[in-house]
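# Output the structure for:
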Amino acid sequence: MRFSANLGFLWADRPLPEAIHAAKAAGFSAVECHWPYDVPTEAVTAALQKTGLRMLGLNTRRGDVAAGENGLSALPGRDKDARAAIDEAIAYAVAINTPNIHVMAGFAEGRDAHKTFVENLRYACEKAAPHGITILIEPLNKYDAPGYFLITTDHALAVIADVGFTNLKLMFDCYHVQLMEGDLTHRIETLLPSIGHIQFASVPDRGAPDQGEVNYAHIFSTITRLGYDAPLGAEYKPGGDTDATLSWINDA
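As a prediction, the model looks like this:
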């Protein structure tokens, strides 16, 4: 198994370049992040080149966080802001050679939100395609993100079908899917052709994967059996010193 450290949570107390070095020292094969935009791309690139790691993915900006926004692309009337965030993400991803961008939907509901999300995703896919970048969408659970537009894999698949671009994929986060739908093994088996990236954390506390109700030894074995060999994203909250939570990576 190969793993990617999500630096939005792991070593989050360190500057991003330092966190990249920490991930390398801990044995991760890649890294990913949430919103790196305050860090110069040159600094991130230098850390990636020195460690030999690749930044697998990043997110579009959430919008006005102080006002409670958590994504813009499904918000009717916010197309200009949503597409500016998409353009920014693509430019940053190109600069640091990142292959995936998670376009965040935001808090919205209804037909207008669906239409808005589809149109903005078509824009994102068209802009990203020349750079070989895959656009990802991720269902979030209703407990951590009540009111988020996308909460189930079925809904995500419907959106992907309506967008109609081959470089739009599902971000399958085992933590969110287990909370909303369960049946992880069968869902991974069924959805694998539509999956662009897999993430994980314990359920229900979103900690390290060697605790909680999900048997990740079985999940990782299933993923390997199915032939998926990209690094799996460790997107969990360490609740303190990240290095103290990493015994699971040696077991895996």
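# Please make it C-alpha for all contacts and neighbour counts, starting now.
OK.
# In the stretch 1-150 of the chain, what residue spans correspond to strands?
For the stretch 1-150 of the chain, strands defined by DSSP state E, counting those that start in this stretch occupy the ranges 3-6, 30-32, 57-59, 100-102, 134-137.
# residue ranges of the strands in the stretch 151-252 of the chain, please?
Counting by DSSP E, counting those that start in this stretch, the strands of the stretch 151-252 of the chain are 168-173, 195-200, 232-234.
# and of those strands, who's closest to A74?
Closest to A74 of the strands of the stretch 151-252 of the chain, according to Cα to Cα: strand 168-173, at 15.5 Å.
# What is the burial count for the closest residue to L7 other than its chain neighbours?
Nearest residue to L7, sequence neighbours excluded (Cα to Cα, 6 or more residues apart in numbering): C33, at 4.9 Å. Per other Cα atoms under 10 Å, the neighbour tally for C33 reads 22.
# Test my guess that C33 contacts L58.
Yes - between C33 and L58 a contact is recorded at 5.1 Å, counting by Cα atoms under 8 Å.
# mind listing the helices in the stretch 151-252 of the chain by residue range?
153-163, 174-180, 184-191, 216-225, 247-251 (DSSP state H, counting those that start in this stretch).
# next up, for comparison:
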Amino acid sequence: MPKFAANLSMLFTEYPFMARFAAAKKAGFDGVEYLFPYDFSAQEIAQELEKHQLTQVLFNLPAGDWGQGERGIACLPERVEEFRSGVEQAIVYAKALGCRKVNCLAGKKPEGLSDEQANTTLINNLTYAANRLTEHDIELVIEAINTRDIPGFFVNNSKQAVELIKQVGRSNLRYQYDIYHMQIMEGDLAKTIERYFQFIGHLQLADNPGRHEPGTGEINYPFLFKFIDAQGYDGWIGCEYVPANGTEAGLGWMNK
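All right, here's what the predicted structure looks like:
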């Protein structure tokens, strides 16, 4: 059975953020991830991780003004310096938290920006980030996100993500495969995971429709977990879903 990490941006939201670490441990999780740590001091988060013996699995590079709807800046030519500053900030946090993996959100491509410009900018930014992160033994992952939830998101399918990885050509750049997003965009989950398995550095889950916990939708997770095991995956799967009726009440799928 895979190792599951609680995504604290979406699970245990019944509690203040800093109390979610204890709640995750109590519920049986040994690893945590979340969107961003930057609103809190690294030392404060590190204390919670140590106190509850939790592994910090993943967080995202700074992604622009999230509250104003930005979902990443890595494909935006006019934000390159901001992106690079964000990489440096992420390194400070990752080292303090013992985190060996960070995710890059490409962002939404604005009108007037060509696919070629966005792609070139993204490749250059990924190359910079991968080079800086490898100096600290940190892996970079790039995520594909569905365009129903986030219209205009530039990286939105597995083939595109893998082509970017190939073009950048850095051994510490891999693919964050989100089962929920890719069920919406391309389906054929097992075969797609098998096809691109060598590029996958992290997995995330939610069921579809609704983005709730496994067992609430159409995805056959018992089969998929066995399939992922059979591929030899030994990493974490981030539980990035919206609980249907409270976090603890919906954890029966994991207990099974």
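# What TM-score do the two superposed chains give?
Laid over one another, the chains give 0.96 as their TM-score (TM-score structural alignment, normalised by the length of the first structure), with 251 aligned residues with a Cα RMSD of 1.2 Å.
# before we move on, back to that, most tightly packed of the helices of the stretch 151-252 of the first structure?
helix 174-180 (a mean of 21; mean count of other Cα atoms under 10 Å).
# Just put the strands of the stretch 1-150 of the first structure in CSV and tack on mean neighbour count and distance to Y143 of the first structure.
Compiled in CSV, the strands of the stretch 1-150 of the first structure are given as follows (neighbours: other Cα atoms under 10 Å; distance: least, Cα to Cα, whole Å):
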stretch, mean neighbour count, distance to Y143 of the first structure
strand 3-6, 26, 21
strand 30-32, 26, 24
strand 57-59, 26, 20
strand 100-102, 26, 20
strand 134-137, 26, 18
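# Just put the ones you listed in a markdown table and tack on distance to L191 of the first structure.
Shown next, in a markdown table, are the strands of the stretch 1-150 of the first structure (distance: least, Cα to Cα, whole Å):
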| stretch | distance to L191 of the first structure |
| --- | --- |
| strand 3-6 | 20 |
| strand 30-32 | 22 |
| strand 57-59 | 20 |
| strand 100-102 | 18 |
| strand 134-137 | 14 |
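# closest to A208 of the first structure out of these?
A208 of the first structure lies closest to strand 3-6 among the strands of the stretch 1-150 of the first structure, at 11.8 Å (Cα to Cα).
# Average offset of the closest one relative to the second structure?
Here the mean offset of strand 3-6 of the first structure against the second structure after fitting is 0.6 Å, by mean Cα distance after the TM-score superposition for the first structure.
# ok, back up a step: how about the helices of the stretch 151-252 of the first structure, which one is nearest P17 of the first structure?
Closest approach to P17 of the first structure among those (Cα to Cα): helix 247-251, 21.5 Å.
# List of residues touching that closest one?
Identification of contacts with helix 247-251 of the first structure by Cα atoms under 8 Å, 6 or more residues apart in numbering yields A208, P209, D210.
# Drop anything exposed from these.
In terms of neighbour count (16 or more other Cα atoms under 10 Å), the buried residues within these are A208, P209, D210.
# Out of the contacts of helix 247-251 of the first structure, which comes closest to A12 of the first structure?
For the contacts of helix 247-251 of the first structure, the nearest to A12 of the first structure is A208 (14.8 Å; Cα to Cα).
# Trace the closest one over to the second structure, please.
Matched by TM-score structural alignment, A208 of the first structure corresponds to E213 in the second structure.
# Verify the stated contact: that match with T247.
No - shown here, E213 of the second structure and T247 do not form a contact pair, counting by Cα under 8 Å, at 9.1 Å.
# Tell me who's in contact with the residue minimising distance to the centre of the second structure.
Central residue of the second structure (Cα atoms, centre = their mean): N103, 5.5 Å from the mean position. Residues counted as contacts of N103 of the second structure (Cα under 8 Å, 6+ apart) are L58, F59, N60, L61, L140, V141, I142, E143, Q176.
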